[in-house]
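Visitor: here are the coordinates; sequence isn't available:
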């Protein structure tokens, strides 16, 4: 047999994991020292139930003798043992409190054993609780494998996996992993253990713990509830939720069932107080039951208002922290089932909110909106709630969603109004109608289809036929959609059809309403757009007969809308109201339809397509069977055909246009004048929009070809020649501004088109050489048979040639111009009084004078002839000016001849020879003219132009007068900086001085249109 020292040594060397029931008994039962054995049992904590139970029971046995001795010595007054028992020897003897303290101080070993007994008893109770917890868990495991998976995934299972043993029941080990190790469960704070179990949702364990130790945990019940996760369903922990005791009208008290009905002597208040007062050093502390730092104590039952407040606070916390409205609703429902008052309204709100969160359709690809809170919900007005319910409803689900979500909500609102003493039976319809008016046409169509008059009344969302008609009219005329004609037709098919024989007054009333509605929907500064809700105001007063008439009008408008949409020019339905009395607006839309046709058909390429378009346009201009006019009802039929024909041409379909005009069965019946007018108008549009003047491509080509559609006429030929002239001008690279070619529209808008010819001559060096080409250009610009324009053109050509110092060509052109003017003078009906004759003569004599007085032109005979023509054509008041120049040229010519003769014959006196022989050497025309002019000069009175100075002054006045009325300009020619004077001397041009005077001098020489003095 081992000695006591060996036994002690053996026990201390055993590890906790090596302990078994057998070696515990073998090691401790042989030791006689009760205090040492009890201390050894208290000191050891293992995770094996049987070993731990053996230690606890063995420790309790070794404490019995100390308890018996203490009772006998103190004669414990509260002893409830049976008379005669050794443990109750001192019964009935009263001992003062100080006796307890004195005894425990005197016998510290018994004090230690009494304290250890209380510790062992508490641990044994907890061990029994732990075993029961494991038993319940084992039963749950057997019921479902899902519970087993939950425990395996639980963090407590991982922690308890560190232990090599598990709880057992009925001497059999369980496979269930306990939520907390035995060693921790026996000594840790009981409230903390409960809070941990609550937070981990181990409700079965918590239920056992609360049942067996409820006397300690009851005061901290709300601390436990606060540790239960908000997402946990209340049905899982309903045993811990507070209820109402109807008999006391306060919180229902939880009844616990402790393991021992009465406390042990060592656990009594007197003993525990005496042990603490004895100041004996204890080897181990009692297991902690509750700690104030883990929660606030509520030992008293809550009142009814407090219970209501707790449930409301719990719900707010659940929604705020998790957003799980269903959990909050279940919590409120549980409270209401327990009789807690004032939770019905909150439950109603949560029920409606839960429908929004869980039952209402959600956006695809999105989770449930986690921002929904009671605060947000209560802040929403009813209309916003309905919109939220149906925000993601589709046309296929809208009817069901209204029945399932909106109708219950509207019923609640109506009930609340009644409970508040303010009943409003129209509230549900009003809110539903407001939603319909603001919904899309697709959604509205689905609602109307679920409200057809053919359906049973109980199944219809809208049960009033009149309301359906009013809502449909407001929705359709209030919509701005241009691509929903099929949907609009679906809505119309859902409307009631009343068989009403209306009188004229009722028809007029409906028509008046529609007319006033047209003015109402027209945008204004105060109301840019009226909504469907605004439009409903107009339809509410209408009786059934007027509503039926309004639906007839709607039918016509829908048909017109479908036609306009078919051809790519859709108009909102309200346009038909606005334009019903506006012919200008109808005409504008008809033009748009004809010109933009094919927007929805890519392009109209066949005659059949265009005939279809014409048929639709004529249909819109007609009157229906019910006497209602179409969308173009204010436009005459002929005008509609003209608009169609113009649209056909504007799309460049010239061959189709010819076919339609040539077919006898075609509905396009337009007279030749109308066809010609339309072709000219469309051609001008093409012309004005052309970016290039070349009529071989682009819009200019279309403008040219458009004129070939009708038979030729003078107007068509003239327009075609103008297009050809435009193309010719573009080929000459005429510029509008430096670097920017002139555009066709600029050419058309040019008031004086002769000036375009001057641009050609100034921008093209050799253009003057092609006289006939330039003249053809003038003719095609619209001046065919215009002699004045021809004379002006010849004058410009002559002057341009003069600038280029091509004097021969200038002379030839001048001769042609003179011949043209002379023929005009002879053929003019009014003779010389004709304005055209006067204008042509004015241009001609100025051009002749300009060329005839050029010093660089050395052919004196031609110059004299030109000046003679100038004298012949100029007005009487200009004869002095021209004659002075002619005389000066004649004198210079004679002086030059004399010098040449004197040089060749060596005769000095020959310089004073008579003039006649010299004149005779000139051509006959010049000689006869010279003699006539000599006669005229000899008999002419003195003139202020008798000398050069007077001539120069008069020339200046003439310059100012002529340039002010000059209708065109000619480009300048390049020249040297010196001019030749009549006497052959060279004179330098001024470098400074009056700029205006210098410009006048340059213009007089360069342009050459003025009469006057010589170059001085």
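Guide: Perfect, I can see it now. Just so we're clear, the structure is a prediction, and the values are computed from it rather than from any experiment.

Visitor: Please count neighbours and contacts with C-alpha atoms only from this point.
Guide: OK.

Visitor: how close does residue 185 sit to residue 156?
Guide: When distance is defined by Cα to Cα, to the nearest Å, residue 185 is 12 Å away from residue 156.

Visitor: Okay, one more to line up with it:
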């Protein structure tokens, strides 16, 4: 027969994809070689299910003969022996012997067992396709989810609205792969692809082979799937064994084929001359997963559930899925899941039920939850709560959590009934005031006890006191009032009211406690709660009365822009200085920052509130200014009004203050002076026609005139006059009013005026009036010093006439001053005036440029009269020199008159003689002093003595008013000496130098009194 007609060759040449049922019927069935036919059916794996079934049925049919022969051989040869010395032959040994003798039957039995397994798989495959025609759970759901696919074409769906054929997903495993791959591979693949119904069918029909892979298959279920979709797979506890329940087998065949029996499989493996191909066609790299062939104990199952929960949370964060799997495990009798279920239940409330923030990115895990303490958990529950939702959030989130915490403590053998309230109170003490107010409103004593968050009235009072006094808020007074309105009201008997002293003592102690220290900047509400815990009801009631007063005071202070935290009222409870400082702040800041205080009524309202803070309420408690006298508060108010600059309103209010409030005139005067000086010190310009200086001046018009008021007004006028002279404190910087006030010697300011303005000395009365307004009115010494400065300025300007007039006026004042002084020249002020006067006279009297000898001699004579005794030598030297010059001049004029009477008479008037000075006074002074005869003055010793005297005088001059060069004075002195025809003693040169030093000025006399 040609090769093309050979049926064996024809069968092998047909590709699997082209194989049909006709080929099986016409080519394979006619063949008589059972081994070859069964092998052909064994080798063929096609994706056509009916064709594959036909091949399997044919292979099983043609292997029945070998099966029968093998069974008969095993049964026949396994009969017990009749000989006593032989043992019976087992069926496995007999079958192995048969297989060794008939290898074809061995191969047929082996292939039959494989074909039977494939037939079972094929039945399973057909059942999977029937139960999930669209590809399982996700296929249908994905079809629903993608009905609105934005990428789909507008005509992508059929006209009838049914899904298109392309939308139906194909089964992920072909029949050939399903029959050839390991069952665990198919189960894991289907589970991973979420064909859960197919996996469930596979597990039910092949439980004997897949049960040991159950946990590996469960691990492949996507973590985000809810356990209700695979709850039948979850392991459970068998109460009878206290271990894992074994699965119920649901195989396709009720009885196992003889070829699949353990005896047959053992016999097949013992055939040395028959080799069998590998039964598994697993792909390279696929490793067999971990197996658990034995059922797990209850503890092991509990550990598996916990690991599954950790895997779900860590990979997806879906707390509800983790909680559901724990609930399923608990329902299946798995122990030790209660606490885990509690944690997941509480965590799920935090994740799903607690208010959330759209911007929140918290990543909640079970590990993070286990590291959180109770306080952190409650804060997390209520992190995004609002005042409107806080009460409900505590009821549905916090209270169940606290119940669990208490139950756990009881289970641990450490019962603590106060634990829930303590944890809740800790949160209230640290919560924002707006949330606390809502909590207290949900705890009002008027509500039923079952509906209240805080059910103990005393705890409500203690918590409120701690929260309010520990709060540093300055703008939540309405919220604080809401909290106070929720406080309980107790009927306290008279005999119990003595406990109010305990509250007062506690408040006094708290006053010291809330004061910041270096170790604690600010006390917390939790710290304050320690003080209120021991208080009984009567003391708490008293403390609430005090809180009421403090809240009212706080609202008043806040109204006038000077809010104080409630703890300040504790600090200032017994501190009048703090109350005074805050009252001053209230009066001044209210006037300086509030736009409402523009009318008289507004200021009267402020005064009314300030006085209200000093009043005593119905409970016998005073306000925040209770330690201050009423008149003091009125004075503080008036000072604030004046400092605001609204003097017209102040003028109107002063009438009320004098009449209705009985404010003394002296007090008003003191306040006006204080405010005036504040305006003065803050003024940037000394001109009292505008700005703060004008306010300082106008303030003094409010009280009646008095010496102090007049003196202050004159000082302001003097300041304005000084500012007009443009004097400076530093180069280029005009002197400020505050610098003028702080100047120790204000006459130095007059000296600056004279030195910086060349013609200022010409206005004697203006300068003297300036000195009087600077505070030196009726001060003779200051007047003398001022005239000395005027004379010195005129001397520098070579205006000898005004210089002489100033000196003459100064001499008259000094003479009158000496006569009026009770101690005469021994008076301290008289001595100061004398010192200034004789130096000024001596200064001008010895000036060479001053050519009026008569006046110079007169000035030197006054200097001799007024100077101290140790200065007579110095002045007499100048006197003798001037007298010598006068005599020489008169001799020259006399000689000229003799030679030319007309010329001499026309030149000039005769010089004054020494007799023009009151000689009797000078003579008496010299005789009293026992002065040697004048010739002695020309000796070198006398000259040296005079030099030393002038040096000592000059050394005490702190400054010079002006400096005139040596050349002119020396030239005149030398000329006078040449004219006299005599040689000047050596000491005269030194004396002349001292005279030139003295000529520099007398300003030092006004620098230090």
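Guide: Good, I have the coordinates. Model, not experiment: these values are computed from the prediction.

Visitor: Overlay the chains and give the TM-score.
Guide: Comparing the chains after superposition, counting by TM-score structural alignment, normalised by the length of structure 2, produces a TM-score of 0.83; 954 aligned residues with a Cα RMSD of 4.4 Å.

Visitor: quick one: common contacting residues for residue 185 and residue 156 of structure 1?
Guide: Both residue 185 of structure 1 and residue 156 lack any common contact, where contact means Cα atoms under 8 Å, 6 or more residues apart in numbering.

Visitor: got the contact list for residue 556 of structure 2?
Guide: For residue 556 of structure 2, the contacting residues are residue 609, taking Cα under 8 Å, 6+ apart as the criterion.

Visitor: how about it, what's its match in structure 1?
Guide: Mapped onto structure 1 by TM-score structural alignment, residue 556 of structure 2 lines up with residue 563.

Visitor: Buried residues, the host helix or strand of residue 9 of structure 1. List them.
Guide: Secondary structure assignment for residue 9 of structure 1, by DSSP states H and E: helix 4-13. Within helix 4-13 of structure 1, the residues that qualify as buried by neighbour count (16 or more other Cα atoms under 10 Å) are 7, 8, 11.

Visitor: again with stretch 841-858 of structure 1
Guide: Within stretch 841-858 of structure 1, the residues that qualify as buried are 841-855, 857, counting by 16+ other Cα under 10 Å.

Visitor: Find out how far it is from the centre of the chain, if you would.
Guide: The offset between the C-alpha centroid of stretch 841-858 of structure 1 and the centroid of the whole chain comes to 73 Å, using Cα atoms, centre = their mean, to the nearest Å.

Visitor: now, the most widely separated pair of the buried residues of stretch 841-858 of structure 1?
Guide: Of all pairs drawn from those, the one with the longest distance (Cα to Cα) is 841 and 855, at 23.8 Å.

Visitor: Could you pull out the helices in the stretch 751-900 of structure 2 for me?
Guide: Counting by DSSP state H, counting those that start in this stretch, the stretch 751-900 of structure 2 forms helices over residues 764-771, 780-796, 800-820, 828-845, 853-866, 872-899, given from the N-terminal end onward.

Visitor: and which of the buried residues of helix 4-13 of structure 1 is nearest residue 378 of structure 1?
Guide: Using Cα to Cα, residue 11 comes nearest to residue 378 of structure 1 of the buried residues of helix 4-13 of structure 1, at 70.2 Å.

Visitor: Run a quick neighbour tally on residue 579 of structure 2.
Guide: Using other Cα atoms under 10 Å, residue 579 of structure 2 has 21 other residues around it.

Visitor: same check, this time on residue 299 of structure 2
Guide: Neighbourhood size, residue 299 of structure 2 [other Cα under 10 Å]: 13.

Visitor: Mind telling me what it corresponds to in structure 1?
Guide: Using TM-score structural alignment as the criterion, residue 299 of structure 2 maps onto residue 305 of structure 1.

Visitor: Please name the residues that touch its match.
Guide: By Cα under 8 Å, 6+ apart, residue 305 of structure 1 has no neighbours at all.

Visitor: What lines up with residue 419 of structure 2 in structure 1?
Guide: So residue 419 of structure 2 corresponds to residue 427, using TM-score structural alignment.

Visitor: go on, residue 478 of structure 2?
Guide: Checking with TM-score structural alignment, residue 478 of structure 2 has residue 486 as its match.

Visitor: so how much does the host helix or strand of its match differ from structure 2 once superposed?
Guide: Here residue 486 of structure 1, judged by DSSP H and E, is contained in helix 485-493. Once the two structures are superposed, the average separation between helix 485-493 of structure 1 and the matching residues of structure 2 is 1.0 Å (mean Cα distance after the TM-score superposition for structure 1).

Visitor: now the nearest residue to residue 119 of structure 1 once chain neighbours are set aside: how far from residue 850 of structure 1?
Guide: Counting by Cα to Cα, 6 or more residues apart in numbering, residue 119 of structure 1 lies nearest to residue 286, which is 5.2 Å off, once chain neighbours are set aside. Distance, residue 286 of structure 1 to residue 850 of structure 1, by Cα to Cα: 139 Å.

Visitor: One more: residue 202 of structure 1?
Guide: Distance of residue 202 of structure 1 to residue 850 of structure 1, given as Cα to Cα: 123 Å.

Visitor: would you list every one of the strands in structure 2?
Guide: Counting by DSSP state E, structure 2 forms strands over residues 237-238, 243-244, 728-730, 733-734, given from the N-terminal end onward.

Visitor: okay if I get the ones you listed as TSV plus distance to residue 324 of structure 2 and mean neighbour count?
Guide: Conversion of the strands of structure 2 to TSV gives the following (distance: least, Cα to Cα, whole Å; neighbours: other Cα atoms under 10 Å):
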stretch	distance to residue 324 of structure 2	mean neighbour count
strand 237-238	18	20
strand 243-244	20	20
strand 728-730	86	13
strand 733-734	85	13
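
Visitor: Of all those strands, which one is nearest residue 641 of structure 2?
Guide: Per Cα to Cα, nearest to residue 641 of structure 2 of the strands of structure 2: strand 733-734, 30.7 Å.

Visitor: The closest one vs structure 1, average offset?
Guide: Strand 733-734 of structure 2 sits 4.1 Å off on average (mean Cα distance after the TM-score superposition for structure 1).

Visitor: Go ahead and name everything in contact with that strand.
Guide: 723, 726, 727, 728.

Visitor: Now check structure 1 for the residue matching the first one.
Guide: If you follow residue 723 of structure 2 across to structure 1 using TM-score structural alignment, you land on residue 730.

Visitor: count of residues packed around the closest residue to its match other than its chain neighbours?
Guide: Nearest in space to residue 730 of structure 1, with sequence neighbours left out and distances taken as Cα to Cα, 6+ apart, is residue 693 at 5.5 Å. Summarising burial for residue 693 of structure 1: neighbours were counted as other Cα under 10 Å, giving 28.
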